[in-house]
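# only geometry, no sequence info:
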């Protein structure tokens, strides 16, 4: 959530809710929507309480007591001479597919009190893509909404062709009445009414349960097991350990059930809340890589899930190609009816090499050959995609062509305009971004290692190593900018160097595509003040025309980007630079309740007392949550005084 967003966010078991300071939901859209959400849809869009005919006053605004529970204290309006007759203690909890609420009304008077409680409820079943702040509207031919009372409350149904989603509301005691909303009688909203009698200084309780029933099988409505539960309050005593602890807890919150390559259920990290509580290729892979020394089972689950969704055919609409690793999966109505291409969207140039990198790293870290053997066919198909449709054989590099119906840019900086020249002009394709070439090089080298030591295919290993060596040789010639003494951000479709100075260069240290001398020059350059804000390395160096500290990818700073860079700095022995990046990020986390958000603004540390939030950042967000673990790994590689945490911590 952003600094201006006062809503409370609750999340558990692939379900999340966003509520107001009074515990209410009003159906907002835009960058901070409220409601109850499951599988890319909003199942509760209005939840407004009134007592004695007016909105209650929040004596204690809704506050998260745990990651999935919030409490507030409300009263009817009163005066100094006529104080409220009773107080409402409100507790709300999110679990798998549910929002539960306990209202406890406590009388403040010695005589009996009658409380009139009204709750106005609605479910708009809006797809997350409808709720974004881009003013896009989607037609829904044949859509039908139905609201009807039940013995215990209320039921909402939404149908469109074969699509059927519903939301139920039940209460104990049952409501006295269920009627159309007096403020919107023509809408699907309904108002539930209770008359509760309170003895003198007595109390009455009202239990409410909202159950979301999305379209499709109900397997996702189960609780997600967490083999390593974490305390709700930090137990560590230093900021670094507290940030690691909070990060692992956030990864748990973002863990969702997905289908593995053999049809088994596995648990992999989703990308982030509110927009990305779903499997993402790049995000889930890097998150799993950061966690690999501490939780190797996360990598195994992610690899299995992505192998299960690997491209098998050609589909221009979704970008699917044989062997390509998926960018994201979606379960909402608009994806189901192919009104957006994201049901399984393959518009990522980097997910496929990252899949191969993680597969070899899992074997190297664990010594377990079984996963690499199980996914050999998928790995070979991924290599084939890099060589063919990915562009290595035709263009000499991994390339993507901007997708006007999906993502204009298909590397991790996937916002429009992110891959730009120093004058701010967006590059045109086919585009070869620098970091993807490093990933491709590393993927070829690592897959050759698997071919030699696990699959026992020496000829294939030799072929991959030769391909990697040729890529490494031409990369420096084509990408290095002698004047700037720095790599280009990309090559455009005409082979011109896209000359903005960008953080992507730091990923080249991690992948090993740069020699030691060039790696040291890049690493030290990234710690200069125009790049390093004091909190983190910016996505784009300040002082360039397109730089904007509040942009998504042209001057903001991303924790996960810095984590990859830190691992690269450690690979090349740049210990002071690793320590500087780690200190800045941990200091930023300490000012965010030990939680690193998806992205922070690019303002210098000397300009403000704390890091400036990026207005639309996801929080929690998986690869940001895993960043402190990557920092710990990087520090352990260059310093002996960093302890190795227990794998479960």
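Ah, there it is. Nothing here was measured: the structure is a model prediction, and the numbers come from that model.
# hey, let's count contacts and neighbours off CA atoms from now on
OK.
# quick one, helices of the stretch 351-500 of the chain?
Using DSSP state H, counting those that start in this stretch, the helices found in the stretch 351-500 of the chain span residues 351-366, 370-374, 376-387, 392-395, 434-453, 458-479.
# buried ones in the fourth one?
Residues of helix 392-395 classed as buried by neighbour count (16 or more other Cα atoms under 10 Å): 392, 395.
# who touches that helix?
Helix 392-395 is touched from outside by 386-388, 398-399, with contacts defined as Cα atoms under 8 Å, 6 or more residues apart in numbering.
# recalculate using a threshold of 10 Å.
384-388, 398-399, 430-432, 437, 440, 467, 471, 493, 495 (Cα atoms under 10 Å, 6 or more residues apart in numbering).
# swap in the second one?
Taking Cα under 10 Å, 6+ apart as the criterion, the residues outside helix 370-374 that touch it are 261-262, 300, 303-304, 356, 359-360, 362-363, 376, 378-379, 447, 450-451, 454-455.
# any chance you could map the helices in the stretch 151-300 of the chain?
When secondary structure is read from DSSP H, counting those that start in this stretch, the stretch 151-300 of the chain shows helices at 239-253, 281-291, 296-308.
# let's have the ones you listed in CSV, adding distance to residue 12.
Supplementary listing: the helices of the stretch 151-300 of the chain in CSV, determined by distance: least, Cα to Cα, whole Å:
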stretch, distance to residue 12
helix 239-253, 6
helix 281-291, 18
helix 296-308, 18
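# dump those helices to a markdown table, plus distance to residue 146 and mean neighbour count.
As requested, the helices of the stretch 151-300 of the chain are arranged in a markdown table below (distance: least, Cα to Cα, whole Å; neighbours: other Cα atoms under 10 Å):
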| stretch | distance to residue 146 | mean neighbour count |
| --- | --- | --- |
| helix 239-253 | 33 | 25 |
| helix 281-291 | 37 | 27 |
| helix 296-308 | 36 | 24 |
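# ok, and here's another one to check against it:
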């Protein structure tokens, strides 16, 4: 099966990856297929045969609210296929539903024999994407129980219990174990077809995840599509303030992004137990709350869809660290990096049940809190979250490293992430020669976020919390951080900020896109910010589509490296907002147009990441082979493009205002 031809359906915290024929083969590795809910695969086999043979694909599966394909049993030119199978599939929360309509192509009544092999392996997503590691699962038992309407698969491991129920209408004439796999079952039907008539079969796969409420019943793809349409329409229908001179493709990219953001919302819980919706990071690996990803997504969407920011702030406040737990990086006041609901997280075989290994989620939480308050005029939320905000500030000083004139730092986590900034792959924070910096590491962009967080939280303290003394202290700390940042990070030779300082205080001297984030946060004065902004538009950084994570020509550069040469739309979105903020209007428009043209080559859906090859090397953006799609902060990037084009101001003399508007 060609993974590039897969159809992905996503909504309400559930997604399905289906082959060209609507089937599921049980793939593992970088492109698994199946039905996924709460970090587990609840359907790993879904293979249809008609009259004993796999049908041919006449029209491959495609679609978003639902997947549609057309299949035919074997036939020849002289003896055309007896039936045509019209297959429709859709997802709802915890459910895959399917409608098979068989049309008799002949003038005589006929009986079609349909068979479907189904199985559920309940594999944790961390198992599926691991090529080498095998997780010990002592005592785990998988069973299957046939019943009149279909079959129910069950997985038990100690107190852990998950089920997948397959039900059909009409009921199958038989349900028997299949020799193909241990718990796989074959369901059979004999469908009577009138002359040139039709018969239908409805199938429902319901995922009952451990610790989650039972999904609502969904009777057909039409019901699932209607539910998906209602949720999407409520989110996307409010028009965006597009400027009269909006560049070509902006409206389509924004519409595509809003539609993806609507589908990527997942349920979460706020600090008072209230139900909220948050933008999950992306499919297939990250359909869950991610601190950094959800925060940036919410910041980009804030002027147009502030409800994302409110949900994200409430959910992150509810999961904020309260104790010291080295196994998962938790510290009091620290904002969570990743939430997982799967089996391996439950049994602490991976640190990601709640994993706090992020240096930047905590200051970004504070940035979003004040940005939301300013953008909406809602003073209640920042008042409700005052204690959480103060705890986040305390973490930045006590555990983050800002105390005593230090910087916000992280140390490589032997049980988690080596790098804990947004470039979190091994080796991403590298010297010019390509060697990974050793910690504690102070990455440049995190210092900018910390500066902005202090300035903004001081504003909240003064205007909402009636604590001028606290506000004065934060403003003083911000001013000190800004002054010494330029002294310690600016590299006179390349006339550019260092990517980071390593544990010995040495400048990590790669030329990296992280410097563009400094324009957005306001930690650089106008003169230095404009020098950085113009440098990022030179050919070694700007590919014609977007700004690369690492300037080409350096020893560490590789156009297909995850963080050392590729281009990330969200990274460019932050840079765009910075370019607009410091008055580089021509540069703002150049990057905006590059992103929009790249979007047009992807059906107006920006991918998570693109290869670093330039337009001169290839006339279309070259895909990164393992990019998530849809992906939240890429989906929100067109909204940041819109904001940057609307708000780009002319250059001013003197330092910029301390506020970095989203």
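Structure received. These numbers come from a predicted model, not from an experiment.
# TM-score of the superposed pair?
Once the chains are overlaid, their TM-score stands at 0.95 when taken by TM-score structural alignment, normalised by the length of the first structure; 632 aligned residues with a Cα RMSD of 1.7 Å.
# between the helices of the stretch 151-300 of the first structure, which one is nearest to residue 408 of the first structure?
helix 281-291 (16.3 Å; Cα to Cα).
# and the counterpart of residue 354 of the second structure in the first structure, what does it touch?
In the first structure, the residue matched to residue 354 of the second structure (TM-score structural alignment) is residue 344. Going by Cα under 10 Å, 6+ apart, residue 344 of the first structure touches 279-280, 309-311, 318-320, 325-331, 335-336.
# run the last query once more with 8 Å
If a contact means Cα under 8 Å, 6+ apart, then residue 344 of the first structure has 309, 318, 326-330 as its contacts.
# that older thread, from the helices of the stretch 351-500 of the first structure, which stretch is densest packed?
Using mean count of other Cα atoms under 10 Å, the stretch among the helices of the stretch 351-500 of the first structure with the greatest mean number of neighbours is helix 434-453 (a mean of 25).
# burial count for the nearest residue to residue 319 of the first structure once chain neighbours are set aside?
For residue 319 of the first structure, ignoring the flanking residues on the chain, the nearest one in space by Cα to Cα, 6 or more residues apart in numbering is residue 346 at 4.9 Å. For residue 346 of the first structure, the number of neighbouring residues by other Cα atoms under 10 Å comes to 30.
# returning to what we had before: hmm, which of the contacts of residue 344 of the first structure are the buried ones?
So, by 16+ other Cα under 10 Å, the buried ones in the contacts of residue 344 of the first structure are 309, 318, 326-330.
# contacting residues for the residue nearest to the spatial centre of the first structure?
Of all residues in the first structure, the one closest to the mean position by Cα atoms, centre = their mean is residue 272, 1.8 Å from it. For residue 272 of the first structure, the contacting residues are 254, 278, 618-622, by Cα under 8 Å, 6+ apart.
# and if we set it to 6 Å?
Contact criterion Cα atoms under 6 Å, 6 or more residues apart in numbering gives 618, 620-622 as the residues in contact with residue 272 of the first structure.
# now what about stretch 458-466 of the second structure, what contacts it?
Under the criterion Cα under 6 Å, 6+ apart, external residues in contact with stretch 458-466 of the second structure comprise 467-468, 471, 474.
# give the aligned range of that stretch in the first structure.
Residues 448-456 of the first structure are where stretch 458-466 of the second structure aligns, taking TM-score structural alignment as the criterion.
# from the chain's centroid, how far away is that stretch?
Here stretch 448-456 of the first structure is found 33 Å from its chain centre; the criterion is Cα atoms, centre = their mean, to the nearest Å.
# distance of residue 101 of the second structure relative to residue 95 of the second structure?
Per Cα to Cα, to the nearest Å, residue 101 of the second structure is found 20 Å from residue 95 of the second structure.
# which of these two has more neighbours?
When neighbours are counted by other Cα under 10 Å, residue 95 comes out ahead of the other of residue 101 of the second structure and residue 95, with 30 against 18.
# could you find the closest non-adjacent residue to that one?
Distances taken as Cα to Cα, 6+ apart place residue 206 nearest to residue 95 of the second structure, at 4.6 Å, with adjacent residues excluded.
# that neighbour -> the first structure?
Alignment note: residue 206 of the second structure maps to residue 211 in the first structure; criterion TM-score structural alignment.
# give me the distance between its match and residue 278 of the first structure.
20 Å.
# higher neighbour count, those two?
The neighbour comparison of residue 211 of the first structure against residue 278 (other Cα under 10 Å) goes to residue 278, with 25 against 21.
# what do we get in the second structure for that one?
Aligned against the second structure - with TM-score structural alignment as the criterion - residue 278 of the first structure pairs with residue 288.
# check contacts around its match.
Taking Cα under 6 Å, 6+ apart as the criterion, residue 288 of the second structure is in contact with residue 280.
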